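*Asks:* This is the structure alone, sequence omitted:
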C-alpha cells in the first residue's frame, strides 16, 4: 500500500499531494506516474504500486490539484468521462510542467533517489513529451499522448531517452498527426516510437473497457525494459 505525501511547488508558494509507493528494498530509481484525465484513480495507483514492485520509488502527483484536490473519475461512466474533459480543458499545462520539475527535484533531494523516469498516459503522454523537452528527467515514456504533433518545434531539446506508444486507431490522434510525429521525431536518436495497429486510445489502462490485454502487456513490457536500461 502506498501513502500520500506533499510536494512543494517549484516556486515554493504552495504544495500539492502525490501518491507514493515504496519498493520493498532500496530504490533502484524512481518513476513519476502521470495520470490520465481521470485523476489519481485506482488504476493510476495500481500502476504506481506495480513500479514499486519492480524496485522503483513511484510517485503519482495530483495533476488537477489547482482545480480540485483528489479527483478520481471512472472513464467507463459517461457522466464522469464528460466531467474529466472539463478538468482537462481547465488544466494549466505550463504550471503543470513546473509541478513535474518540482516532483523531480523532490525525489532527488528529499527522497534521495538520483535517477528519475516519468511515464504518462493520455494527457500524461503529452506531459511525458513536455518533460523530455523541458526538464532534466532521465528517461520518459508517453502512452497515447494527445497534442504532441503540435509541439514538434520543441523536439530539438530532447537530449535523453523518450519512448512513445502510439495506437494507430486512436480517435484522438488521427493518422496525419501520427505521421507528423514520425517525421519530426524519428531522426532523433533519443526517441523511440512504437506503433500499435488496430489499437485505440487507452489500450493500456490498468482496468476498464478500454484495456486491450495483449497490447497492454506488450507496451508495458517495453516500458519496463526501457526503464531498466536507463534508470539503473
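*Replies:* Looks like it came in fine. Quantities reported herein were computed from a predicted structural model and do not represent experimental measurements.
*Asks:* From now on I want contacts and neighbour counts done on CA atoms only, so please keep to that.
*Replies:* OK.
*Asks:* Does residue 208 touch residue 76 like I think?
*Replies:* Yes. Taking Cα atoms under 8 Å as the definition, residue 208 is a contact partner of residue 76 at 6.7 Å.
*Asks:* Comparison target, given below:
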C-alpha cells in the first residue's frame, strides 16, 4: 500500500510504500532507496521486512525532482538517468523527508522503535540519519562518500551497522580506509567488510546481486535489528 506523508517544510506531500506484517509488529523499519527511485527492488526489501514481522516504509525521496521515478540499473540509459537524478538531489532535503517519514512511521505504529536501512545513496543517507535524526538503529549498505561525513560521528547516539563492499568502484580502498580509521573505535558503530564484492551486491534483483554476500549481510542486518528494534 501507499501512504502520503507531509513534508516538514510545508512544500507538499510525498508517497511512501508501506508493507504491513501479519499480526502485531515487532517494530518499524524505514528503507532508503538507491539512486534508482522507489523501484521494485526497494519495495521487495519492505515486503521482506514485513514478512519478518516489521512495519516497513520506503519514502519516494526523489519526489521534489519528479514523483514516481523507477529505474533499472541493468539498462544503461536508465543508469545514466539515475546518475543525473542523484546529482540534482538535495541530500539535506532528503534527510528532512526521512525525518518526516520516521515521525510518521512512529505515529502510525503507535510509538515504539524505528530502524533505518539504506543502500548506495541510501547508505549515505542512513549514516546521515544516524547523526541528524532520532532513528533508534541504522544500517547502511555500501554507502557512498561517508568519509566526507566523519566530522558528524560525534552525534551518533544509537547503534550503527555499515556494510562495505571491498571491490566497490564507487567507494575506493582509500575511502574504505578512512571509514575504518574514523569509525572502528566508535562504541556505537560496527563495520563489516565483504572482500571482492562490488557496489550493489545486496540488490534484490538484477546483475549486481552477489547471492552469498547478500545473504550474509542481510542475516547480519536482521540480527542487528532484532537486537536493537525488536
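*Replies:* Sure, I can see it. The structure presented is a predicted model; accordingly, all values stated were derived computationally and were not measured.
*Asks:* average offset between the longest helix along structure 1 and structure 2?
*Replies:* Using DSSP state H, we find that the single longest helix of structure 1 is helix 213-231. Once fitted to structure 2, helix 213-231 of structure 1 is off its aligned match by 0.3 Å on average (mean Cα distance after the TM-score superposition for structure 1).
*Asks:* which of the residues in that helix are buried?
*Replies:* 215, 216, 219, 222, 223, 226, 227, 230, 231 (16 or more other Cα atoms under 10 Å).
*Asks:* again, but for stretch 172-180 of structure 1
*Replies:* Within stretch 172-180 of structure 1, the residues scored as buried using 16+ other Cα under 10 Å are 173, 177, 178.
*Asks:* Setting the sequence-adjacent residues aside, check what's closest to the first one.
*Replies:* What it means is residue 173 of structure 1. residue 146 (6.2 Å; Cα to Cα, 6 or more residues apart in numbering).
*Asks:* Can you tell me what the one you found aligns to in structure 2?
*Replies:* With TM-score structural alignment as the criterion, residue 146 of structure 1 lines up with residue 144 in structure 2.
*Asks:* Hmm, its match is touching residue 172, no?
*Replies:* No. Between residue 144 of structure 2 and residue 172 there is no contact under Cα under 8 Å: 9.6 Å.
*Asks:* so where do the helices sit in structure 2?
*Replies:* 40-51, 76-88, 91-108, 121-132, 173-183, 211-228.
*Asks:* how far out from the middle of the chain is the last one?
*Replies:* This means helix 211-228 of structure 2. Taking Cα atoms, centre = their mean, to the nearest Å, one finds helix 211-228 of structure 2 lying 14 Å from the centre of the chain it belongs to.
*Asks:* in structure 1, what residues pair with it?
*Replies:* Taking TM-score structural alignment, helix 211-228 of structure 2 hits residues 213-230 over in structure 1.
*Asks:* neighbouring contacts of that stretch?
*Replies:* Here stretch 213-230 of structure 1 makes contact (Cα atoms under 8 Å, 6 or more residues apart in numbering) with 117, 138, 139, 141, 161, 163, 165, 196, 199, 203, 204, 205.
*Asks:* Take those and keep only those in strands.
*Replies:* 117, 139, 141, 163, 165, 196 (DSSP state E).
*Asks:* Trace the fifth one over to structure 2, please.
*Replies:* Yep, that's residue 165 of structure 1 we're talking about. In structure 2, residue 165 of structure 1 lines up with residue 163, judged by TM-score structural alignment.
*Asks:* so how far is residue 31 of structure 2 from the alignment partner in structure 2 of residue 97 of structure 1?
*Replies:* Under the alignment (TM-score structural alignment), residue 97 of structure 1 maps onto residue 95 of structure 2. The gap separating residue 95 of structure 2 from residue 31 of structure 2 is 13 Å, by Cα to Cα, to the nearest Å.
*Asks:* Please apply the same query to residue 141 of structure 2.
*Replies:* Counting by Cα to Cα - residue 141 of structure 2 and residue 31 of structure 2 are separated by 11 Å.
*Asks:* joint contacts of those two?
*Replies:* 117, 118.
*Asks:* so the match of residue 97 of structure 1 touches residue 131, yeah?
*Replies:* No. Using Cα under 8 Å, residue 95 of structure 2 is not in contact with residue 131; the gap is 10.4 Å.
*Asks:* ok now do residue 154 of structure 1, which residues does it touch?
*Replies:* residue 133.
*Asks:* what's the answer for the one 4 residues further on, then?
*Replies:* With Cα under 8 Å, 6+ apart as the criterion, the residues that contact residue 158 of structure 1 are 132, 133, 190.
*Asks:* swap the cut-off to 7 Å and go again
*Replies:* 132, 133 (Cα atoms under 7 Å, 6 or more residues apart in numbering).
*Asks:* Give me the aligned partner of residue 132 of structure 1 over in structure 2.
*Replies:* Checking TM-score structural alignment: residue 132 of structure 1 goes with residue 130.
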